[in-house]
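>>> with the sequence up front, the predicted model follows.
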Amino acid sequence: MLSVVLAPFAASLLAPFLVARLGDRAALVLALVPAALFGWALANLGEAYPGRVEATPWVPGLSVPLSFNLDGLSSLFTLLITGIGTLVVLYAGGYLKGHARLGRFFVILFGFMGSMLGVVLSDNVITLFVFWELTSLTSYLLVGFEAQKPEARRSALQALLITGTGGLCLLAGLILLAEAGGSWELSDLALSRSWLQDSPLYVPALILILLGCFTKSAQWPFHSWLPGAMAAPTPVSAYLHSATMVKAGVYLLARLEPALAGSEIWLYSLLVIGAVTMLTGAVFALLETDLKLVLAWTTVSALGTLVFLLAPSDEPSVKAAMAFLLVHALYKGALFMTAGNIDHEAGTRDLTRLSGLARVMPLTFAAAAMASLSMAGLPIGLGWVAKELIGTAKLADDIGFTLTSATIANAMVFAVAGIAALSPYLGKRSEAAEHAHEAPWTMLAGPLVLGALGLVFGMLPQLAADALITPAAAAVLGQKPVLAIAIFKGVDWKFLLTLATFAAGAVIYLLWRRFGAAWRDASAPILARGPDRGYDRLLAGLASFATWLTRLMQPGVLHRYVGASFVVVALIVLASAFRGRFTLAMPSDGGLVVEWAVILLTGAAAIVTALATTRLLAVTALGVVGLGVTMIFMVFSAPDLAITQFMVETLVVVILALVLIRLPGFQLGTPQQRQGPAALLLAVAVGTGTALLLLGVLAEPFDTRLAEWFAAESVPGGQGRNVVNVILVDFRALDTLGEITVVAAAALGGLAAMMRVGRRRADAPPQSNLGEPR
């Protein structure tokens, strides 16, 4: 399975070379990679239940393996990612034919494909999170592929910020979950529900994980990034909305359902958020005129439906969720590709400018019609089977609003299916249709195949049930359910309710055709205050807060910076000193005369430095403080440090003296301008805290293990008897090299600055005493 995950990344490395050599025909070669992975997933369907786990050591020191789990749920997602991915690669070759950055597009697309495979196959929590974040990064690059467009840059950043913030919540939640469950493997956590939900970490872990999943799968109120992602090219939209990123959150909810489900917070969070998202997406879809945005909002509604179905965590709901997941992937991928065909060939996606396309784009119309049958849930489409399972799941639940919410959303989605299948294609040929023609075969293969699959599975539902839906449901439920599907089960009140839903959807479609413009005008002021506007205001508020904080923390006054640093040091030191047991090692011998002499000299010099009114006196006194430190090193038998300190202090004093010559005056300020009691208090706090910290450290027994190890390893490991030198050049070689590099870079920068100043002065004309050129 590791090879399966890495294969798309390998293809992404080859993509630029293939595109440079073959042009858009490289898509035919690159499509073989996901096609081969699709064949592998088909060949391994027999192992979907009970599943197979493989692990490869990755970070053994931290016990983090690359572990992967192939069961019914991951098999279903793998088939969708690779199967639809094959069609999307072919589609992109035609849609972006001649594009200057086609190679770059395939690099990102295959990186995204590999990341999604890593998400759905990973069994280790850390591995899962790494791939999860890779999907956010690669989707950011895909959405912002047309970087010259401001709307593409904004949408990409919005998607990254929302899903990235959710990713941080998810990481924290997964860590808490692993700590509470006692394992970092998802397959182990699935068996730990009984004691996991008794842990005090369960509620915070669940809330954080839900935030991560809700942001990724565009649940209300985090849904605004998904319609904005329509700024991406259509191949990206088709892939994101059908089988990949937007369903990652739904996948993780289903994967963790055995461990997390069953509590009231799980049930009501998913029910309420799912229902609101489901209805919000359906309503907004009826208020758009851009065909891609109409489909994007139905994706929001479908994701809400999936979350809604996972809430009860019983067998009927899980089976319905898996069936709807499959049917949505098929019809949504097909419909986005047909929308891309229309945009590519007719030059617009505006529904108010499109009609009569069926005559000039008959195959695109056929694909849209087949996909819309499944979307609407009409008989002979797989959507009819999913609708039957969803109805059964809602009726099996004892919460009243679930049936009502699902019925209203289904009626509106039925109307949107009519919009997608009929509005652009039927009626009088519009001006845009006059110049349109059928798309090339690479852009037709995807929608026709996906639309036809929806019909085949709809007419042979047991085929999809046995091969895909039942194993996926078994992975969630922990046991293999019985799923017997019949296209028609007789006339009962559920069947009559379905017919009523169809009738309501048809009425909504007719009303949309007549009053759609009025609806949009009436709702515009309300929609302007929605989550998307809230995102803009939040971002603007964050920028304003950052500006205010920067001005507060970085006013350009050096003593404030120094003071803030010392305040933090004082608080940390004093807080640690008075926390718990604290013992001081007070000197008992009273110290030597020379030690007291050094202390008094250094202290007196420090006081003079603080009270000095001229720069020269301050520099001189500060130099004496440095010499006092040098003498301390000598008293305590550290001559190498003493020599280094002496050299540094000498250079500092000389350099500062030379600089002072060039300064306009030597006064440091009047007594009124100098720092007052606050600075004195801070100095006393830092000094007292540092002294207490040192006395506390000296009170603890000296641990000689590290010193003994360095002494023992100095000769055999570093070939040297000077332990300090061996530590610097061998055991800390990279650290020392870094320090030398920093010092050298600083020296070169200073030298370059002085050379520029010297050159400017040499080139300047001589000045007279009056400031005029001579």
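Yes, it's here. Numbers count the residues shown, from 1 in each chain.
>>> contacts, neighbours, all on C-alpha from now
Will do.
>>> which parts of this protein are strands?
52-59, 64-70 (DSSP state E).
>>> any idea how far the longest one is from the chain center?
A distance of 24 Å separates the C-alpha centroid of strand 52-59 from that of its chain, computed with CA atoms, centre = their mean, to the nearest Å.
>>> related to what we said a few turns ago, out of the strands of the chain, the one nearest residue 748 is which?
Closest of the strands of the chain to residue 748 is strand 52-59, at 39.6 Å (criterion: CA to CA).
>>> returning to what we had before: deepest in the core, which of the strands of the chain is it.
Most buried of those, by mean neighbour count (mean count of other CA atoms under 10 Å): strand 64-70, with a mean of 23.
>>> for it, name the packing helices and strands.
strand 52-59, helix 102-121, helix 125-143 (3 or more CA pairs under 8 Å, 6 or more residues apart in numbering; DSSP states H and E).
>>> give me that answer again for 10 Å
Judged by 3 or more CA pairs under 10 Å, 6 or more residues apart in numbering; DSSP states H and E, the packing partners of strand 64-70 are helix 2-22, strand 52-59, helix 72-95, helix 102-121, helix 125-143, helix 186-189.
>>> and of the ones you listed, who's closest to residue 395?
helix 72-95 (24.7 Å).
>>> so who does residue 588 touch?
Not one residue lies near residue 588 by CA atoms under 10 Å, 6 or more residues apart in numbering.
>>> what about it, distance to residue 702?
18 Å (CA to CA, to the nearest Å).
>>> sorry, back to before: which one, of the helices and strands packed on strand 64-70, ends up nearest to residue 354?
helix 72-95 (19.8 Å).
>>> quick one: that closest one to strand 64-70, angle?
90 degrees (axes from the mean of the first three to the mean of the last three CA atoms, to 10 degrees).
>>> about what we covered before: okay if I get the strands of the chain as TSV plus distance to residue 511?
Listed next are the strands of the chain as TSV, based on distance: least, CA to CA, whole Å:
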stretch	distance to residue 511
strand 52-59	52
strand 64-70	47
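>>> of the ones you listed, which is nearest residue 42?
strand 64-70 (11.9 Å).
>>> which residue is the nearest non-sequential neighbour of residue 55?
residue 67 (3.9 Å; CA to CA, 6 or more residues apart in numbering).
>>> was I right to think that neighbour contacts residue 59?
No: between residue 67 and residue 59 there is no contact under CA atoms under 10 Å: 11.6 Å.
>>> pull the contacting residues for residue 142.
104-106, 108-109, 112, 136, 152, 156, 229, 231-233, 235-237, 240.
>>> just the helices from the stretch 501-650 of the chain, written as ranges.
Secondary structure of the stretch 501-650 of the chain, counting by DSSP state H, counting those that start in this stretch: helices at 531-553, 558-577, 593-611, 615-635, 639-662.
>>> one more structure, for comparison:
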Amino acid sequence: MIVSLFLPVAGAGFAPLLVRILGHRAAWLLAGFLALPFALYFSTMIENGAGTVLSGGFAWAPSLGLNYQWRLDGLSLTFLLLISGIGTLIILYAGAYLKGHPQQGRFLSFIFLFSASMLGVVASDHLLMLFVYWELTSITSFLLIGFDHQRAASRRGALQALLVTGGGGLFLLAGLLLLGQIGGASTLSALIANGPAILARPEAVVALALILVGAFTKSAQFPFHFWLPNAMEAPTPVSAFLHSATMVKAGVYLLMRLFPLFGTMALWQWALPLFGGVTFVIGAFLSLRQTDLKLILAYTTVASLGLLVMLVGIGSEKAVEAAVLYLIAHALFKGAMFMLAGVIDHEAGTRELSGLGGLRGAMPLTFAAALLAALSMGGLPPFTGFLAKEEIYAALIEGRPAIALALLAAFAGNAMMFAAGFTVALRPFLGARRETPKHAHDGPLLLMAGPVILAVAGLLFGLFSTFQHHFLSSPMASAVFGAPLAVEISVVPHWGLALILSLLTIAAGALIYYTRDAVRAFADRIVRAIGWGPDRGFDQFVSALVHLSVRITRILQPGRLELYLTATFIIIAAALLVPMAAFGEWPSFPEPLAWPQLHEAGMMLIAVIGLVAVLVARTRLTAIVSLGIQGFAVAVLYLMFGAPDLSFTQFMVETLSVVILALIMTRLRLETTDHRPTGQKLLDGTIAIACGLGFALYLLRAVQVPFNSALTEFFSHYSKLLAHGANVVNVIIVDFRGSDTLGEIAVVVITGLSILALIRLRKPAPTIGRNGEGSR
């Protein structure tokens, strides 16, 4: 299992090299990096039978209690099969679609990394492992959507997807951490098993709300739906992969995974049907307004995701079964239709409906595959889409008044989806032949294999529904529901209200299709009348955020060094004095007070004289030299009290400081005197006294605490034994605190280089030539 999760990562490493050697034919070899995991998952499904749960993993970071834990059940195994199976076809498809592209190897590498991320999401059992893979899907999708980075639209779509899904990921992280805290476990399986105790905690509502934000942003639920159509700026192989089985279904997967835990909560039961239903209707309606084949399909994907979320929120047995069936059907027909839209664009030169027509004779195989996919999308027998639609209506007519609106949304949405699907499948191929930018014809084998296989699979899954239910639908529905469920619906129509609604849906969808121009014009007028929308709101939000950041930066970082120093020393003084005042930790006055000896008092007096000289100095250069007097006096005190190493360091620092500061003063045009007003001087003096007093009191309080000799004994014992050094101070600095010392040296070097650059930036003074003009 572990190997299957990391095989796509290996594919990402080999892709650029193989493409450089073999060209587009490398796709045949590279597809094996996803085909092998698919074969492993398929054999696992066959050998272990339906409903088997497998788990495993290894210690990832034992000191932090982090484990790489995976878990396979009907839900995760179905997703793994869809991701790896469709991913294999996408690799083949991309080999032909990007044939000759100079960055094809890089593109395939991104696809593999994205596949590995999605496999990790659905296989993860550990919360943090799930979150890491979740964010990797956002990062890799950003790279894929923005692959054509020279186009502004691609960059915008990529950035928008990253900000929306990445921002939602932060909410998800907070929700998962809170869930793990209140559940006392770090794995999804353990948390689900401990469900009743978790739901009894009031924090469970907060955790669910945070998780829903993460799931809704990832699966493009209203009002976060806008990023998904803009992601169509990616190359078509990306669109087909994202919309069929991967990223956009990650949120749906998470909701299905957490259904046994949160499915009975009131927030779950009203939020998911509400947002899912609204997303379903809005996505289907907006798809009718589009004329670009990929955009039509993109908005129908938004609608399909809303339908899935609505069904999971309703949460009855039939609703869960319907969600499972529709997820499988959608992966097949939507993957096929996106790839076929790419075939039309690649071989005819356009995907705009206004420039397409009469291609049935020129592209017969493309037309046949598109028709098969549309029949499944429209819910017609004997396709697997028919099974899903019948089960959807069966779930929504169970007599609960609370879901009457959901039934209305399902009917309207399915009718519009029917019209959108057949618009893509029929409009480019029927009618009068129109001239296209390219000589239209069916694509090569690599380009056609994926959509044909998926379109035919939609038919076979319906004809052999018993096989599908035994190995896929029933185990997946059981894993979602948290109890055994047996999906039994077949392609043989059963008379009842569900079938009547299905027939009415087909009739309404056909009516919308035949009046599509009027419907498109109506949808366009509605959208234009509304005007403002979430997509425009996103731009406004980002613009406002940038402006706010600029304003805050100008306040906090105005470019004045004195303000930075003032703020720094105020915080230092507060950090020293406020805790002692708040907790009553003031030091007691030392008794008896030991008076200094004559030579010690003399050095202290010299330090005080140097301090006074700094304060009364008339020029900055005099103040710098006086500051050096104070520093040398302190260094002598260190020497008197038995710290020669520290004294030597102080001598060096003071010498270099005086030399460097004096050098700067002579090279830069700074004011020679201090022109601060009296009020500013009083403020600065108060802050300086507060800092000095704080350090004095803090050190005095520290020495009054009982001495703990543990560190002294440790360093004394191990300095000779481990570091082979007799000078304990040197050993501490060089060995035990070697990283600190290296950091300090790096700071000194960087500071020196900065000072050198500052000095060299000074331009020489202008000279006056004989003609009176300035020259340099």
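Done, it's in. Values in this document were obtained by computation on a predicted structure and should not be read as measured data.
>>> coming back round to it: dump the helices and strands packed on strand 64-70 of the first structure to JSON lines, plus distance to residue 357 of the first structure.
Output for those, formatted as JSON lines (distance: least, CA to CA, whole Å):
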{"stretch": "helix 2-22", "distance to residue 357 of the first structure": "33"}
{"stretch": "strand 52-59", "distance to residue 357 of the first structure": "49"}
{"stretch": "helix 72-95", "distance to residue 357 of the first structure": "19"}
{"stretch": "helix 102-121", "distance to residue 357 of the first structure": "29"}
{"stretch": "helix 125-143", "distance to residue 357 of the first structure": "28"}
{"stretch": "helix 186-189", "distance to residue 357 of the first structure": "49"}
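>>> okay, and stretch 229-240 of the second structure goes to which residues in the first structure?
Using TM-score structural alignment, stretch 229-240 of the second structure lines up with residues 227-238 of the first structure.
>>> can you tell me the closest non-neighbouring residue to residue 12 of the first structure?
Going by CA to CA, 6+ apart, residue 12 of the first structure has residue 107 as its nearest residue, at 4.2 Å.
>>> the aligned residue in the second structure for the one you found: how many residues sit nearby?
The alignment partner of residue 107 of the first structure in the second structure, by TM-score structural alignment, is residue 109. Residue 109 of the second structure: 23 surrounding residues under other CA atoms under 10 Å.
>>> residue 109 of the second structure against residue 13, yeah?
Yes: Residue 109 of the second structure is within contact range of residue 13, at 6.7 Å (criterion: CA under 10 Å).
>>> residue 429 of the first structure touches residue 346, doesn't it?
No: applying CA under 10 Å as the test, residue 429 of the first structure and residue 346 come out as separate, 11.6 Å apart.
>>> neighbour count winner among the two?
Neighbour count, other CA under 10 Å: between residue 429 of the first structure and residue 346, residue 346 has more, with 22 against 18.
>>> quick one: contacts for the more buried one?
Taking CA under 10 Å, 6+ apart as the test, what residue 346 of the first structure contacts is 340, 353-354, 357, 361, 431-439.
>>> now residue 166 of the first structure
Contacts of residue 166 of the first structure (CA under 10 Å, 6+ apart): 160, 208-216, 222.
>>> which position in the second structure aligns with it?
Aligned partner of residue 166 of the first structure by TM-score structural alignment: residue 168.
>>> ok, the residue nearest to its match when sequence neighbours are not counted to residue 711 of the second structure distance?
Of all residues not flanking residue 168 of the second structure in the chain, residue 214 sits nearest, at 4.1 Å (CA to CA, 6+ apart). Distance, residue 214 of the second structure to residue 711 of the second structure, by CA to CA: 47 Å.
>>> now residue 676 of the second structure
Residue 676 of the second structure sits 47 Å away from residue 711 of the second structure, going by CA to CA.
>>> try residue 18 of the second structure
For residue 18 of the second structure, the distance to residue 711 of the second structure - CA to CA - is 57 Å.
>>> between these two, which one's more packed in?
Neighbours were counted for residue 18 of the second structure and for residue 711 using other CA under 10 Å; residue 18 has more, 18 against 9.
>>> out of the helices and strands packed on strand 64-70 of the first structure, nearest to residue 556 of the first structure?
Closest among these, once you apply CA to CA, is helix 125-143, at 36.0 Å.
>>> could I get the contacting residues of the most far-flung residue of the second structure relative to its centre?
Here the second structure reaches farthest from its C-alpha mean at residue 598, the gap being 67.3 Å by CA atoms, centre = their mean. By CA under 10 Å, 6+ apart, the contact set of residue 598 of the second structure is residue 604.
>>> now swap in the one 3 residues further on and tell me
Residue 601 of the second structure makes contact with 595, 607, 637 under the criterion CA under 10 Å, 6+ apart.
>>> which of those residues ranks first by neighbour count?
Going by other CA under 10 Å, residue 607 tops the contacts of residue 601 of the second structure with 22 neighbours.
>>> and for the closest residue to it other than its chain neighbours, the neighbour number?
With CA to CA, 6+ apart as the criterion, residue 607 of the second structure has its nearest non-adjacent residue at 4.3 Å, and that residue is residue 630. Using other CA under 10 Å, residue 630 of the second structure is surrounded by 23 other residues.
>>> identify the residue of the first structure aligned to residue 630 of the second structure.
Match for residue 630 of the second structure (TM-score structural alignment): residue 625.
>>> one step back: residue 614 of the first structure is nearest to which of the strands of the first structure?
strand 52-59 (58.6 Å).
>>> give me the mean distance between the closest one and the second structure.
Taken over the aligned residues, the distance from strand 52-59 of the first structure to the second structure averages 1.1 Å (mean CA distance after the TM-score superposition for the first structure).
>>> before we move on, what about stretch 86-94 of the first structure?
Averaged out, stretch 86-94 of the first structure is 0.5 Å away (mean CA distance after the TM-score superposition for the first structure).
>>> now that stretch, how far from the centre of its chain.
That offset, for stretch 86-94 of the first structure, works out to 26 Å (CA atoms, centre = their mean).
>>> start and end residues in the second structure for it, please.
Going by TM-score structural alignment: stretch 86-94 of the first structure matches residues 88-96.
>>> quick revisit: any idea how far residue 460 of the second structure is from the residue farthest from the centre of the second structure?
102 Å.
>>> was I right about residue 468 of the first structure contacting residue 327?
No: if you go by CA under 10 Å, residue 468 of the first structure and residue 327 don't touch, sitting 11.3 Å apart.
>>> give me the more crowded residue out of these two.
residue 327 (27 against 22).
>>> can I assume residue 566 of the first structure is in contact with residue 685?
Yes: with contact defined as CA under 10 Å, residue 566 of the first structure counts as touching residue 685 (9.1 Å).
>>> could you check which of the two has the larger neighbour count?
residue 685 (19 against 16).
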